[in-house]
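Trainee: Predicted structure and sequence below. I'll ask about it afterward.
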Amino acid sequence: MAQRTRTASGTRMHKVVVLGECAVGKSALTMQYVRHQFVDYHNPTLEDEYTRKTTVDDILVELDILDTGGLSSLATRSIRRQYLRGAEGFLIVYSVTDKRSFAELDQWLTLIERARRYDQVPSVLVGSKTDLAESRDVSRYEGEQLAAKLGCPFVEVSALNRSGVDDAFHELVREIRRKEKIEQFKLISESQEESRLSNTTKHRSKKSIKARSGHRSSNVVCRAWRKLCSH
């Protein structure tokens, strides 16, 4: 389970990772969100880390964003497991112009599952490059269906015109918060159940002691009565 952290000022920090195949627009998406700049070229082998403070639903947070490199070799993926284990959430990105990048999502999902095992990690499915409408190869319906299967939000974005960029990251923050609330509810429920069981055990113990005490008192009375009658 990922560690919850705060900055020196007390602001809640969320560690998130942007995953996906090479050239799907991960870096363009991240740079547009962090710096409000469109970058049409980025070295696909680099892994960069960025931070940005933002307000989501009137709450200030800081995002620590890891933009992973695009190489998909098993060796590279193995190295990235350290990031996967520490992340609180994932943006899982494919390009709507590249059917292969959509099909390859299964491998990335498997990688997350292996790294996190039974931990349910907040995620958002992101279809990028929607500005290239004439080259679209993955329909919005296909993206929505996969997101429904995964049980996560779905956002289509364009890093070029910034459409949907903020929505993708902010939805991920909301998913992280939902998970935290569920965990808090479970902890409270478990604590209340433990308290109930403890009180029940104490109550039964008191009844048992009282019953034994009553039984002893009854025996004393009977013995005294028998002794009196024998005289």
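Mentor: Received the coordinates, thanks.
Trainee: can we go C-alpha only for contacts and neighbour counts from here?
Mentor: Fine.
Trainee: Okay, buried residues for stretch 215-231 please.
Mentor: Neighbour counts over stretch 215-231 (16 or more other C-alpha atoms under 10 Å) mark no residue as buried.
Trainee: In this protein, where's the longest helix?
Mentor: In the chain, with assignment by DSSP state H, the single longest helix is helix 165-230.
Trainee: helices or strands next to that helix in the packing?
Mentor: Here helix 165-230 touches helix 26-35, strand 48-56, strand 89-95, strand 123-128, going by 3 or more C-alpha pairs under 8 Å, 6 or more residues apart in numbering; DSSP states H and E.
Trainee: Helix, strand or coil: sort out residue 63 for me.
Mentor: Here residue 63 is recorded as strand under DSSP: H, G, I helix; E, B strand; the rest coil.
Trainee: what about versus this one:
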Amino acid sequence: MVKLAAKCLLAGDPAVGKTALAQMFRSDGAHFQKNYTLTTGTELLVKAVSVPETSDSVELFIFDSAGKDLFSEMLEKLWEQPNVLCLVYDVTNEQSFNNCAKWLEKLRAQAVGMHLPGVLVGNKTDLVGRRVVQQKQAQEWAEKQGLEYCEMSVKEMKNFEAPFHILARLFHQLYREKVESFHSLV
């Protein structure tokens, strides 16, 4: 049994549901808080995730970051040396999707020369009639960027655990590859 720890950066525009996602995940869906205050700087949430088909687990240190540029200088220090990333956008807000490219660039700048596994998450799928970013469009963009993709509705408690299970699996896979690479050298 292996217990790993991974620094997970959660990023995206303000009001896309990053804090709701992180808090729902940490509480195992115990409650959906209807009112949130704007995150200033970063909140840290920690939760262990079991890796399927193994006895291993990954403890995710989730850095829930403010979506405002105002905090970007402070974020750069907190974002140093991430292991995995989670980009969140609102499926009813095209600008929040378009800004994912900017967020991804900022996140990858913190891990130059490293493979940084990640997932793009489309939130607010419960707002069907207001949807402007189509799943296929987002999925194609994610694939081009080397990211996994999933959609969810934190409000309806649908699929909110998926991004973190994906990240735990990706990080574990990267760990296994490094161990195998190390063993091949010995």
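Mentor: Everything's here; your move. A quick note: this is a predicted structure, and the numbers were derived from the prediction, not measured.
Trainee: What does the superposition give as a TM-score?
Mentor: Remark: TM-score between the superposed chains equals 0.88 [TM-score structural alignment, normalised by the length of the second structure]; 180 aligned residues with a C-alpha RMSD of 1.8 Å.
Trainee: returning to that earlier point: most tightly surrounded among the helices and strands packed on helix 165-230 of the first structure?
Mentor: Greatest average neighbour count among these goes to strand 123-128 (a mean of 27), per mean count of other C-alpha atoms under 10 Å.
Trainee: Where in the second structure does it align, residue-wise?
Mentor: Mapped onto the second structure using TM-score structural alignment, strand 123-128 of the first structure spans residues 118-123.
Trainee: what's next to the matching stretch, contact-wise?
Mentor: 16-17, 84-91, 138, 142, 146-154, 163, 166-167, 170 (C-alpha atoms under 8 Å, 6 or more residues apart in numbering).
Trainee: Go again with 7 Å.
Mentor: 16-17, 84-91, 142, 147-153, 163, 167 (C-alpha atoms under 7 Å, 6 or more residues apart in numbering).
Trainee: again, but for stretch 135-148 of the second structure
Mentor: Under the contact criterion C-alpha under 7 Å, 6+ apart, stretch 135-148 of the second structure has outside partners 117-120, 149.
Trainee: Please apply the same query to stretch 25-43 of the second structure.
Mentor: Outside stretch 25-43 of the second structure, the residues that touch it by C-alpha under 7 Å, 6+ apart are 24, 47, 63-66, 71, 74-75, 155, 157, 160-161.
Trainee: swap the cut-off to 8 Å and go again
Mentor: Everything outside stretch 25-43 of the second structure that qualifies as a contact, by C-alpha under 8 Å, 6+ apart, is 14-15, 19-20, 24, 45-47, 63-67, 71, 74-75, 78, 154-155, 157, 160-161.
Trainee: contacting residues for the nearest residue to residue 102 of the first structure once chain neighbours are set aside?
Mentor: By the measure of C-alpha to C-alpha, 6 or more residues apart in numbering, the closest residue to residue 102 of the first structure outside its immediate chain neighbours is residue 94, 5.4 Å from it. Taking C-alpha under 8 Å, 6+ apart, we find residue 94 of the first structure in contact with 20-21, 24-25, 101-102, 105, 126-128.
Trainee: ditto for residue 65 of the first structure
Mentor: With the criterion set at C-alpha under 8 Å, 6+ apart, residue 65 of the first structure makes contact with 15-18, 30, 49-51.
Trainee: change it to 7 Å
Mentor: If you count contacts by C-alpha under 7 Å, 6+ apart, residue 65 of the first structure has them with 15-17, 49-51.
Trainee: I'd like those written out as JSON lines, with distance to residue 187 of the first structure added.
Mentor: Formatted as JSON lines, the contacts of residue 65 of the first structure follow (distance: C-alpha to C-alpha, whole Å):
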{"residue": "15", "distance to residue 187 of the first structure": "23"}
{"residue": "16", "distance to residue 187 of the first structure": "24"}
{"residue": "17", "distance to residue 187 of the first structure": "27"}
{"residue": "49", "distance to residue 187 of the first structure": "33"}
{"residue": "50", "distance to residue 187 of the first structure": "33"}
{"residue": "51", "distance to residue 187 of the first structure": "31"}
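Trainee: Checking those residues against the second structure: which ones persist?
Mentor: Retained in the second structure: 15-17, 49-51, out of those (criterion both residues aligned by TM-score structural alignment, their matches' C-alpha atoms under 7 Å).
Trainee: What is the most widely separated pair among these?
Mentor: Across these, no pair lies farther apart than 17 and 51, at 11.7 Å, counting by C-alpha to C-alpha.
Trainee: any idea how far residue 31 of the first structure lies from residue 159 of the first structure?
Mentor: 8 Å (C-alpha to C-alpha, to the nearest Å).
Trainee: what do you get for residue 34 of the first structure?
Mentor: The gap separating residue 34 of the first structure from residue 159 of the first structure is 11 Å, by C-alpha to C-alpha.
Trainee: and of the kept ones among the contacts of residue 65 of the first structure, the nearest to residue 218 of the first structure?
Mentor: residue 15 (68.5 Å).
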